[in-house]
Structure formats: C-alpha cells, structure tokens
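Visitor: Have a look; sequence and predicted model below, questions after that.
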Amino acid sequence: NQHIPQYCGSCWAHGALSALADRIKIARQGLGDEINLSIQYVLNCAAHTAGSCHGGSHTGVYEFVHRQGFIPYETCMPYIACSTDSTDGFCGHVDTSCTALNTCRTCDASGTCRAITAFPNATVAEYGTYSYFTGGFGAVAEQIKAEIYARGPVATGVNAEPIVNYAGGVVNNTKIWNMMVNHVVSIVGWDMDEETGQQHWIVRNSWGQYWGEMGFFRIVMGKNALGIESEVAWATP
C-alpha cells in the first residue's frame, strides 16, 4: 500500500517498479529469489526526473534507472513513504536526500548506520511507450497485449477517481471526461467475458489488498476506459 506508513502519492513508482520486477522474474523463467525494487531510492534520488510523494511519471522512473545504470533492491532502502518535499507523518523528521547512505545501508545495534557500496541491483536496458494518441484504441490494445505476452506487465496511467470505491467486476466507464489520467497502475494481463465476448484488462493497483479484488481491478479493453490505454510505459531489465 503506497499510503503506509503515511500518505504518499508515489503510485507512479509503484506501478513502474512492480511491472519491472515482474519482468525480471519472467526473464529468469521464474528462477532465483523474489525481489522487490527500492521505491524509496527512487523517491530519494529521482525527484527531478521521475517525481515525489506529490506525484510523478512512470516513464520517468524507467528513464532514471536507465540513466543511473541501477536500482537497488528494497532490502537496501525500504519504503517509508517520504520524499524531500513531503511533510506528512514523520517525513519532516527524516533525511531523504540522495546520498550513498540513502541508496543502500545497514545499521548496527547502537543505531549507527553506514552506506553499503556493493549491493544487488537491477537495470533497465531499454524503455518505451504506447498510446492511443498515436495508434488508436483498437490498435494500441493489440500492441499492449503483444508487449505483455512477449515480456510481461506494463505500467500505465488511469483516472482513479471513479474507482476509489471499486469492489469488483469489470469497469466500463468510457466517458470522455473520465479519461484524464491522475494515477499509475500496472496491467498484468487480460481476459474475456464468455457471455459478452468483451475483453478486459487485469490491473494491479497500489492501495493494498483490502481494496478491489485483492488489490486488483478489471477494466474493459480497447475503449481507453478511464484513460487506461493513453499512457502506457514498458521497460526491459
């Protein structure tokens, strides 16, 4: 849940990095340890490229990791839902500046922490985008499906306001005024309603498993419902 231990508008980092972590597992054919990538490191160091607790860009995350050449695992820098411009909760009392200590650290029993300079990390080899603005609704849906099938989940924007109280089912809100994106999620796959023949996306949110369908929701495909097909980003590890 991106809002624990306090509110933080870091959906853009959660959506982008959860999709990238999935792609790493797929590229490994399911072998090796489960990993989570350090969202907090991105909040600490990518403010100018990607964003902060006040919002950001999923494409910017991939640009940042590609340029930096690495992103540490979460065990280096666990998520605390703070950025340098955040004052919610305890954020005003912690240092989230971009330093070696705030990239990867360990602490001893006395409370003294030190930076770790050699640590497990992931990379972004390349990244890109898909959008109905360039491909049209039907065409971009097929491009997204092909991308997911070939390499794994993608990050995408969505209008979150109509789904705040979502409790299940397939969202079919295609009103044009609800296509303005204000949230980032990750599309992990798709399915089809056998009765109607309508395909829909299966989407992972970052609000916790209490929400929706164990943290996921479904939304109609090919109609840019809630802007779901307008700002899609992918990256390869």
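Guide: Arrived safely.
Visitor: only C-alpha atoms for contact and neighbour calcs from this point on.
Guide: OK.
Visitor: Now the closest residue to residue 34 other than its chain neighbours: which helix or strand?
Guide: Leaving out its chain neighbours, the residue that sits closest to residue 34 by Cα to Cα, 6 or more residues apart in numbering is residue 25, at 7.5 Å. In the assignment (DSSP states H and E), residue 25 maps to helix 11-27.
Visitor: The nearest residue to residue 219 once chain neighbours are set aside - how many residues pack around it?
Guide: Nearest non-adjacent residue to residue 219, counting by Cα to Cα, 6+ apart: residue 171, 4.4 Å away. By the criterion of other Cα atoms under 10 Å, residue 171 has 18 neighbours.
Visitor: Now do the helix holding residue 25: which elements does it pack against?
Guide: Contacts defined by 3 or more Cα pairs under 8 Å, 6 or more residues apart in numbering; DSSP states H and E place helix 11-27 against helix 39-45, strand 55-56, helix 58-68, helix 137-151, strand 154-158, strand 183-192, strand 232-236.
Visitor: Most tightly packed of those?
Guide: Neighbour counts (mean count of other Cα atoms under 10 Å) averaged over each of the helices and strands packed on helix 11-27 peak at strand 154-158, with a mean of 28.
Visitor: what's the angle from that strand to strand 232-236?
Guide: Angle of strand 154-158 versus strand 232-236, following axes from the mean of the first three to the mean of the last three Cα atoms, to 10 degrees, is 160 degrees.
Visitor: What helices and strands are in contact with strand 154-158?
Guide: helix 11-27, helix 137-151, strand 183-192, strand 232-236.
Visitor: right, and the ones you listed - which one's nearest residue 67?
Guide: The closest of the helices and strands packed on strand 154-158 to residue 67 is strand 232-236. By Cα to Cα, the value is 12.7 Å.
Visitor: next one: the closest one to chain centre, how far?
Guide: Taking the mean of its C-alpha atoms, strand 232-236 sits 10 Å from the chain's own mean (Cα atoms, centre = their mean, to the nearest Å).
Visitor: Now do it: everything it contacts.
Guide: 16, 20, 23, 58-59, 62, 124-131, 144, 151, 153-157 (Cα atoms under 8 Å, 6 or more residues apart in numbering).
Visitor: Mind doing that once more with 6 Å?
Guide: For strand 232-236, the surrounding residues in contact (Cα atoms under 6 Å, 6 or more residues apart in numbering) are 59, 124-130, 154-156.
Visitor: quick check: angle from it to helix 11-27?
Guide: 40 degrees.
Visitor: tell me how far the helix or strand encompassing residue 217 is from the chain's mean position?
Guide: Here residue 217, judged by DSSP H and E, is contained in strand 216-220. Offset of strand 216-220 from its chain centre (Cα atoms, centre = their mean): 16 Å.
Visitor: Put this next to the previous one:
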Amino acid sequence: PDSIDWRKKGNFVTPVKNQGPCGSCWTFSTTGCLESAIAIATGKLLSLAEQQLVDCAQAFNNHGCSGGLPSQAFEYILYNKGLMGEDTYPYRAENGTCKFQPEKAIAFVKDVINITQYDEDGMVEAVGKHNPVSFAFEVTGNFMHYRKGVYSNPRCEHTPDKVNHAVLAVGYGEENGTPYWIVKNSWGPHWGMDGYFLIERGKNMCGLAACASYPIPQV
C-alpha cells in the first residue's frame, strides 16, 4: 500500500511507554514490535516486559541500560523460550538480576527476520504486508527538541556502527511530496507527537535502514 498506520487498523499498538534514565530503548523497540506482531496474529494486545530484556539478555550481546539491539533481543526471546508480561516483571529503569520464570512467559518467538542492510524498500514491504518493524538510527542533539513534522537531518551518520537509538516503525506515508515513516518512541507520551515522530523515508536517514528487524511470533 501507498501508506499504512497500524495504530488505525485496529488495537495493534500498545500505548507509548517511557524508558526513563536507562539506555534501554532497544528493549522498548523489541517489546513494541512483538506486542504488535502478536496482536496482529491473534487479536490479543499484551504488554511485555522490557525489564526481563534489561536483566536477562546479556548472552546475546545486549548490555541492559548501556544498550543493545532488537534483532539480538528477538534471538534471546527465541532461545530463552519466552518473555514475561509487564505485570509479572515490571519495568524499573535500572540494571538488575535476571528473575525470569518460564511458567510465566506469555510471548514467544519462532523466527527472527533481519531486513537486508540498507534495504528501505524491504522495510516498507514488511510494514505494509506484515507488522511494525524495529529499527535503529543516529540521534543527534537537535532530535531531542522534535515537536512535529517530518524530521530530516543532513548532518547525521548512516552506518550501523553509529546508530544509537532503537524505535518502532508503525507505518509510513507521504506529506507534501516527502515520504516518511511513522515511528513510536519510548520517551513517554508527552514527547513529540503524543510520543511519536515522523522521519524522512527513502534516504536511509540517520542510518534507519542499517539494522531493521522483526520477529515471527509463536502463537
């Protein structure tokens, strides 16, 4: 489709969450993507535990409040055999000991799809045909003050080693001839456009096409 917004297609996107002072954006991108994928597959919208990813996913090259990648977090959920819910493993915005209880896992991953590096058309196809997609990009100072409109930055980097913030593409469209992504952030609902932002699409803006991924949920 020319445009899509999963927020408007049904109850497929959880409310915007807030990562707080912990560098755990990667966990919110991960839970947001899996929450939406499960909702689209089953009609059930769950809220999943970022804190479990913060505390337990180190073996998959993730570092709690110091960063990580959604693709590696999806692999963790796949091999760990499950992710608990927000209610049984609440978010604390700090590193902690792993308290995973297998019998309380409510979300499962059967495969991880890594979209080919720099293939932004592949991202469009995934979001258009399947579900929201996790991606990372380079946040620079001016992004913090984003309020509305299509964000574009001629001075950011475009390579995977420079990306520093993971988010969730929940749709795409075009405004006055500028194609954009609709993106769910994890800085609470008072930032940006009710917690969301638009970013220019089709140019690998700030490296957004460098490492995009999504899970196939086990339902």
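Guide: Ah, there it is. Note that the structure is a prediction, hence the values are computed from the model and not measured.
Visitor: Show me what residue 73 of structure 2 lines up with in structure 1.
Guide: For residue 73 of structure 2, the aligned position in structure 1 is occupied by residue 61, per TM-score structural alignment.
Visitor: Okay, that match and residue 177 of structure 1: tell me how far apart.
Guide: 27 Å (Cα to Cα, to the nearest Å).
Visitor: Kindly report the same for residue 143 of structure 1.
Guide: On the measure of Cα to Cα, residue 143 of structure 1 and residue 177 of structure 1 end up 24 Å apart.
Visitor: Give me the mean distance between the helix holding residue 25 of structure 1 and structure 2.
Guide: Its matched residues in structure 2 lie on average 0.6 Å from helix 11-27 of structure 1 after superposition (mean Cα distance after the TM-score superposition for structure 1).
Visitor: what range in structure 2 matches that helix?
Guide: With TM-score structural alignment as the criterion, helix 11-27 of structure 1 aligns to 25-41.
Visitor: can you tell me which residues contact the most centrally placed residue in structure 2?
Guide: The residue lying closest to the centre of structure 2 (Cα atoms, centre = their mean) is residue 29, at 2.2 Å. Listed by Cα under 6 Å, 6+ apart, the contact set of residue 29 of structure 2 reads 134, 166-168.
Visitor: Quick check: chain neighbours aside, which residue is closest to it?
Guide: Excluding the flanking residues, the one nearest residue 29 of structure 2 by Cα to Cα, 6+ apart is residue 167, at 4.8 Å.
Visitor: was I right about that neighbour contacting residue 186?
Guide: No - Residue 167 of structure 2 is beyond contact range of residue 186, at 7.3 Å (criterion: Cα atoms under 6 Å).
Visitor: Tell me which residue of structure 2 lines up with residue 188 of structure 1.
Guide: Using TM-score structural alignment, residue 188 of structure 1 sits opposite residue 170 in structure 2.
Visitor: now the residue nearest to its match when sequence neighbours are not counted: how far from residue 173 of structure 2?
Guide: Nearest non-adjacent residue to residue 170 of structure 2, counting by Cα to Cα, 6+ apart: residue 132, 4.6 Å away. Distance check for residue 132 of structure 2 against residue 173 of structure 2: by Cα to Cα, it reads 14 Å.
Visitor: any idea what residue 155 of structure 2 aligns with in structure 1?
Guide: So residue 155 of structure 2 corresponds to residue 175, using TM-score structural alignment.
Visitor: Would you mind putting the contacts of strand 232-236 of structure 1 into JSON lines with distance to residue 102 of structure 1 alongside?
Guide: Shown next, in JSON lines, are those (distance: Cα to Cα, whole Å):
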{"residue": "59", "distance to residue 102 of structure 1": "22"}
{"residue": "124", "distance to residue 102 of structure 1": "21"}
{"residue": "125", "distance to residue 102 of structure 1": "24"}
{"residue": "126", "distance to residue 102 of structure 1": "25"}
{"residue": "127", "distance to residue 102 of structure 1": "25"}
{"residue": "128", "distance to residue 102 of structure 1": "28"}
{"residue": "129", "distance to residue 102 of structure 1": "30"}
{"residue": "130", "distance to residue 102 of structure 1": "33"}
{"residue": "154", "distance to residue 102 of structure 1": "27"}
{"residue": "155", "distance to residue 102 of structure 1": "25"}
{"residue": "156", "distance to residue 102 of structure 1": "28"}
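Visitor: Which two among those residues are spaced furthest apart?
Guide: 125 and 156 (19.1 Å).
Visitor: Number of residues surrounding residue 96 of structure 1?
Guide: 22.
Visitor: before we move on, what about residue 126 of structure 1?
Guide: Residue 126 of structure 1 has 13 neighbouring residues, counting by other Cα under 10 Å.
Visitor: which one in structure 2 is aligned with it?
Guide: Residue 126 of structure 1 maps onto residue 111 in structure 2, by TM-score structural alignment.
Visitor: Identify the residue nearest that match in space, chain neighbours excluded?
Guide: Using Cα to Cα, 6+ apart, the closest residue to residue 111 of structure 2 is residue 216 (5.0 Å).
Visitor: Which position in structure 1 pairs with that neighbour?
Guide: Using TM-score structural alignment, the partner of residue 216 of structure 2 in structure 1 is residue 236.
Visitor: Residue 191 of structure 2 pairs with which position in structure 1?
Guide: By TM-score structural alignment, residue 191 of structure 2 lines up with residue 211.
Visitor: before we move on, what SS does its match have?
Guide: Assigned with DSSP: H, G, I helix; E, B strand; the rest coil, residue 211 of structure 1 falls in the coil class.
Visitor: Identify the residues contacting the residue of structure 2 most remote from its centre.
Guide: Largest separation from the mean C-alpha position in structure 2: residue 176, at 26.6 Å (Cα atoms, centre = their mean). Counting by Cα under 6 Å, 6+ apart, residue 176 of structure 2 makes contact with nothing.
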